[in-house]
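J.: No letters, just coordinates:
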């Protein structure tokens, strides 16, 4: 069986935050007022970097403009988003990281909403993805978060996926930039840290974890 390589998405596989750019995209489409967006997104960014993000509130903010949208229409919107924002989110390291494991099974595991994670997974032609799932009724988005893939929630989702697909988390490669991924880092001895913040950098240095700088 192939080895498993797990990639975080934002600021790891991508050189920016996909949901930040998604929010800007929804502003450009008229889904969110610019003033509301600027105030909220900056506050969420500060909380995320400090490890104090209210993840449910954050996801509700991103999902609210999509309430009532048909999921098939959302797929088309995500394709448009990636085409118009890929130059801001993809850099040479993106392809370097993917090339490292071109002959292995490549899984994207991200706290981002799974329609975004799915979009980039398909764009890069990777094998599978895990993201934060949202509620759909009668093929319409309700605006409610279903199951988060954030912090310990990401570890749980990865473990469940590995059990179903006969992989072992502890034998996998894992790439991330975020201190919020510490639960998964701790169980993956093959973790590689990408341009970390100070907290994660200190942890990586103390535990002899490889650091790559973008």
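T.: That came in fine, so what should we check first? Note that the structure is predicted; figures quoted are calculated from it, not measured.

J.: contacts and neighbour counts: CA atoms only from here.
T.: Fine.

J.: now the strands: where do they sit in this structure?
T.: 4-7, 105-113, 128-137, 140-147, 173-176, 190-194, 210-212 (DSSP state E).

J.: So which of the ones you listed is the most surrounded?
T.: Ranked by mean neighbour count under mean count of other Cα atoms under 10 Å, the strands of the chain are led by strand 173-176, which reaches a mean of 25.

J.: For that one, which outside residues touch it?
T.: 4-9, 11-13, 185, 188-194 (Cα atoms under 8 Å, 6 or more residues apart in numbering).

J.: hmm, 7 Å instead?
T.: 4-8, 12, 188, 190-194 (Cα atoms under 7 Å, 6 or more residues apart in numbering).

J.: Need the strands of the chain in TSV (columns: distance to residue 202).
T.: Shown next, in TSV, are those (distance: least, Cα to Cα, whole Å):
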stretch	distance to residue 202
strand 4-7	21
strand 105-113	23
strand 128-137	27
strand 140-147	30
strand 173-176	14
strand 190-194	11
strand 210-212	11
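
J.: putting a second one here so we can go through both:
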């Protein structure tokens, strides 16, 4: 039995769902465009450099979720999916996921983006298993705008994956082959412990590392 892990943003989708969500909110007048663009650029430069403070970023990124009820957010997300996400899911990505499923592999998306944004995208891709940033809820079940637990970012992806495996009575070594597909240098910790790391439309740092290590490099862009 094999395990196939996929990063989401800029890997299975040709864009960043964490960036597309505020773009969607800005178009509807919910977020201030100048302030958000300035802050988003600040965090994105950190992300590209591998120096992102994930907790500082999550405080910024999750705050708008606390302004709406869950039902309001679900309505907004359905519109966001249609306008911003479905157009950037490449057919090759769908086919790669389907190929692993047809082979009987356990397929998972493991992402540093929060579960509210990513769970519907995982369902669209037909992926049942998802590790994402978990969100704190108040007594009424609405989001507080804060994360909970270990963020699934950089080495946190290993922590969260090991927790998931342990809950199943497994370890990574329980699988004959373990794949991890990612575009980002931030995923080098997890890519370094699977048996089959694959660079997908990779950033320059990951691409150079993949070439040095002899890892395959592919594109899923149509």
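T.: Yes, it's here. For clarity, every value in this text was computed on a predicted model and none was experimentally measured.

J.: TM between them?
T.: Scored against TM-score structural alignment, normalised by the length of the first structure, the superposed chains reach a TM-score of 0.92; 213 aligned residues with a Cα RMSD of 1.7 Å.

J.: Can you say which of the strands of the first structure is nearest to residue 69 of the first structure?
T.: Nearest of those to residue 69 of the first structure, taken as Cα to Cα: strand 140-147 at 5.4 Å.

J.: so what's the residue most central in space within the second structure up against?
T.: Geometric centre of the second structure, nearest residue: residue 111, 2.7 Å, by Cα atoms, centre = their mean. Residues counted as contacts of residue 111 of the second structure (Cα under 7 Å, 6+ apart) are 7-8, 131-132, 152.

J.: ok, of those residues, which one's closest to residue 163 of the second structure?
T.: If you rank the contacts of residue 111 of the second structure by distance to residue 163 of the second structure using Cα to Cα, residue 131 comes first, at 10.3 Å.

J.: excluding its backbone neighbours, what's nearest the closest one?
T.: In this structure, residue 131 of the second structure finds its nearest non-sequential neighbour in residue 110, 4.6 Å apart by Cα to Cα, 6 or more residues apart in numbering.

J.: need the helices for the first structure, in chain order.
T.: Ranges of helices in the first structure, per DSSP state H, are 18-28, 34-50, 55-63, 71-89, 92-99, 114-123, 152-165, 182-187, 198-206.

J.: Ok, which of the ones you listed comes nearest residue 171 of the first structure?
T.: Of all the helices of the first structure, it is helix 182-187 that lies closest to residue 171 of the first structure, at 8.9 Å by Cα to Cα.

J.: so where is that closest one in the second structure?
T.: Under TM-score structural alignment, helix 182-187 of the first structure corresponds to residues 188-193 of the second structure.

J.: List the buried residues of that stretch.
T.: Using 16 or more other Cα atoms under 10 Å as the burial criterion, the residues of stretch 188-193 of the second structure that qualify are 188, 190-191.

J.: residue in the second structure matching residue 36 of the first structure?
T.: So, by TM-score structural alignment, residue 36 of the first structure is matched to residue 35.

J.: Please tell me how far its match sits from residue 122 of the second structure.
T.: 30 Å (Cα to Cα, to the nearest Å).

J.: the more surrounded of those two?
T.: For residue 35 of the second structure versus residue 122, neighbours defined as other Cα atoms under 10 Å are more numerous around residue 122 (19 against 9).

J.: and the gap between residue 94 of the first structure and residue 120 of the first structure?
T.: 12 Å.

J.: Looking at those two, which has the bigger crowd around it?
T.: Between residue 94 of the first structure and residue 120, counted using other Cα under 10 Å, the more crowded position is residue 120 (22 against 18).

J.: Quickly note the distance from the more buried one to residue 9 of the first structure.
T.: Taken as Cα to Cα, the span from residue 120 of the first structure to residue 9 of the first structure is 9 Å.

J.: same question, residue 129 of the first structure
T.: Distance of residue 129 of the first structure to residue 9 of the first structure, computed by Cα to Cα: 10 Å.

J.: next one: residue 143 of the first structure
T.: Taken as Cα to Cα, the span from residue 143 of the first structure to residue 9 of the first structure is 22 Å.

J.: picking that back up, identify the contacts common to residue 129 and residue 9 of the first structure.
T.: 108-109.

J.: Tally up the residues packed near the residue opposite residue 163 of the second structure in the first structure once aligned, please.
T.: When the first structure is aligned by TM-score structural alignment, residue 163 of the second structure is paired with residue 160. Neighbourhood size, residue 160 of the first structure [other Cα under 10 Å]: 13.
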